[in-house]
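Undergrad: Okay, sequence plus prediction incoming.
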Amino acid sequence: MASTTSGDILPSGGRVFMTFPDIFFIPEFVFGGLVWILVASTRVDAPNPLGWVMFVSVFCFVGTTLWFFIFICGGNQSSVWPSLDVGFHFLAAVFYLSAGVDLAYITFIYGEALKVLSSDAALKIYRLDIAAVVMCYVAILLYFIHAIFSAIRWKRS
């Protein structure tokens, strides 16, 4: 895998699929999309903060999609793009971290309520929430690693 941390410009075109940390775009799509799908497939109660989780997952999915297409089309070749790359991925990591904490808390509360009210439908929603928490923390890790290595690339350019 080629690296762009040697001070050259950001990758464009097909090089996006072969450079580090830009190879993380695809797993960020997958795990961010899974968080979106899993949270959307559960029941959201009125006082439930899962709206923030949905906002974060949709915002980051759309943002990563736009960012990916900008990189593919080569629109990222000016000197401001490395700092924007760091900023976007750091913001996405912080957003996902806050959403992951909310999602884990709601899943914990739902699990405690499940001890009292046991039903097959509630157990299915609880399992979907657990899967969403796992996918959310994987997305946090991916965005954080991408932000760190983008910062290293930005510092060296």
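TA: Perfect, I can see it now.

Undergrad: Only C-alpha atoms from now on, for both contacts and neighbour counts.
TA: Fine.

Undergrad: The host helix or strand of residue 70: how far from the chain's middle?
TA: Secondary-structure assignment from DSSP states H and E places residue 70 in helix 50-73. Helix 50-73 has its average C-alpha position 8 Å from the chain's average C-alpha position, going by C-alpha atoms, centre = their mean, to the nearest Å.

Undergrad: Okay, buried residues for it please.
TA: Of the residues in helix 50-73, 50-54, 56-58, 60-61, 64-65, 67-68, 71-72 count as buried by neighbour count, 16 or more other C-alpha atoms under 10 Å.

Undergrad: now do stretch 102-115
TA: 102, 103, 104, 106, 107, 110, 111.

Undergrad: right, and residue 107 touches residue 129 too?
TA: Yes. Using C-alpha atoms under 8 Å as the test, residue 107 is close enough to residue 129 to be in contact (5.9 Å).

Undergrad: Same list (the buried residues of stretch 102-115) but as a markdown table, adding secondary structure and distance to residue 149.
TA: Formatted as a markdown table, those follow (DSSP: H, G, I helix; E, B strand; the rest coil; distance: C-alpha to C-alpha, whole Å):
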| residue | secondary structure | distance to residue 149 |
| --- | --- | --- |
| 102 | helix | 27 |
| 103 | helix | 27 |
| 104 | helix | 27 |
| 106 | helix | 32 |
| 107 | helix | 32 |
| 110 | helix | 37 |
| 111 | helix | 37 |
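
Undergrad: Below is structure B, check it against A:
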Amino acid sequence: MASAVTGNGLPTGCKIFTTMPDILFIPEFIFGGLTWCLVASTRVEPANPQGWVMFVSIFCFVITTLWFLIFLCGGNQSSVWLGLDVAYHFIAVLFYLSSSVALAYVTLFFKAALPSGLDEVFKIYQENVAAVVMSYVATLLYFLHAIFSALRWKSS
């Protein structure tokens, strides 16, 4: 990937589509949105862990969208943005990791209670498995973004 950045180390405008880690915004949108949609489409039982998953996926989707728009419009020219970029992505990693583990636990619990012969319950279980996979992929993407943002912060 090219390293076309401004003087403070952060890209603006269309340069965010050519620099690492900013190119990761796109897959973060995709996998975070898929996690959100898959959890929202299933029966939310038990409510507490899956409510946390919904909060994390919506929160990260909205904040990543705002972050992306700030970078796209060039509002990131202050020197504080390098540190904020690293901090946000590490917080997103912690949130997504905790919600991924909770969602995986609920899915395993749901599988153990899965009665045989109920297609509707099996469909919900399959959607939960897909949501777990998407959640862990989103966690990995945010982790990579955080690592590359930290490297960019350190080198500036």
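TA: Here it is on my side, so go on. These numbers come from a predicted model, not from an experiment.

Undergrad: Which one of the buried residues of helix 50-73 of structure 1 is nearest to residue 156 of structure 1?
TA: Within the buried residues of helix 50-73 of structure 1, the smallest distance to residue 156 of structure 1 is 19.1 Å, found for residue 71 (C-alpha to C-alpha).

Undergrad: OK, contacts around the closest one?
TA: The neighbourhood of residue 71 of structure 1, defined by C-alpha atoms under 8 Å, 6 or more residues apart in numbering, consists of 11, 12, 13, 16.

Undergrad: From residue 12 of structure 1, how far out is it?
TA: For residue 71 of structure 1, the distance to residue 12 of structure 1 under the criterion C-alpha to C-alpha, to the nearest Å works out to 5 Å.

Undergrad: same question, residue 65 of structure 1
TA: Plainly put, residue 65 of structure 1 is 14 Å away from residue 12 of structure 1 if you go by C-alpha to C-alpha.

Undergrad: do residue 145 of structure 1 as well
TA: Relative to residue 12 of structure 1, and taking C-alpha to C-alpha, residue 145 of structure 1 is found at 20 Å.

Undergrad: which of those two has more neighbours?
TA: Here residue 145 of structure 1 and residue 12 are compared on neighbour count by other C-alpha atoms under 10 Å; more neighbours surround residue 12, at 20 against 17.

Undergrad: Show me what the more buried one lines up with in structure 2.
TA: In structure 2, the residue paired with residue 12 of structure 1 according to TM-score structural alignment is residue 12.

Undergrad: Okay, helices next: where are they in structure 2?
TA: Remark: helices assigned in structure 2 by DSSP state H are 25-41, 47-73, 80-112, 119-155.

Undergrad: check the fit of the third one onto structure 1 and give the mean distance.
TA: Pointing back at helix 80-112 of structure 2 there. With both structures laid over each other, helix 80-112 of structure 2 and its partner residues in structure 1 are 0.3 Å apart on average (mean C-alpha distance after the TM-score superposition for structure 1).

Undergrad: Also the longest one?
TA: Here the mean offset of helix 119-155 of structure 2 against structure 1 after fitting is 0.3 Å, by mean C-alpha distance after the TM-score superposition for structure 1.
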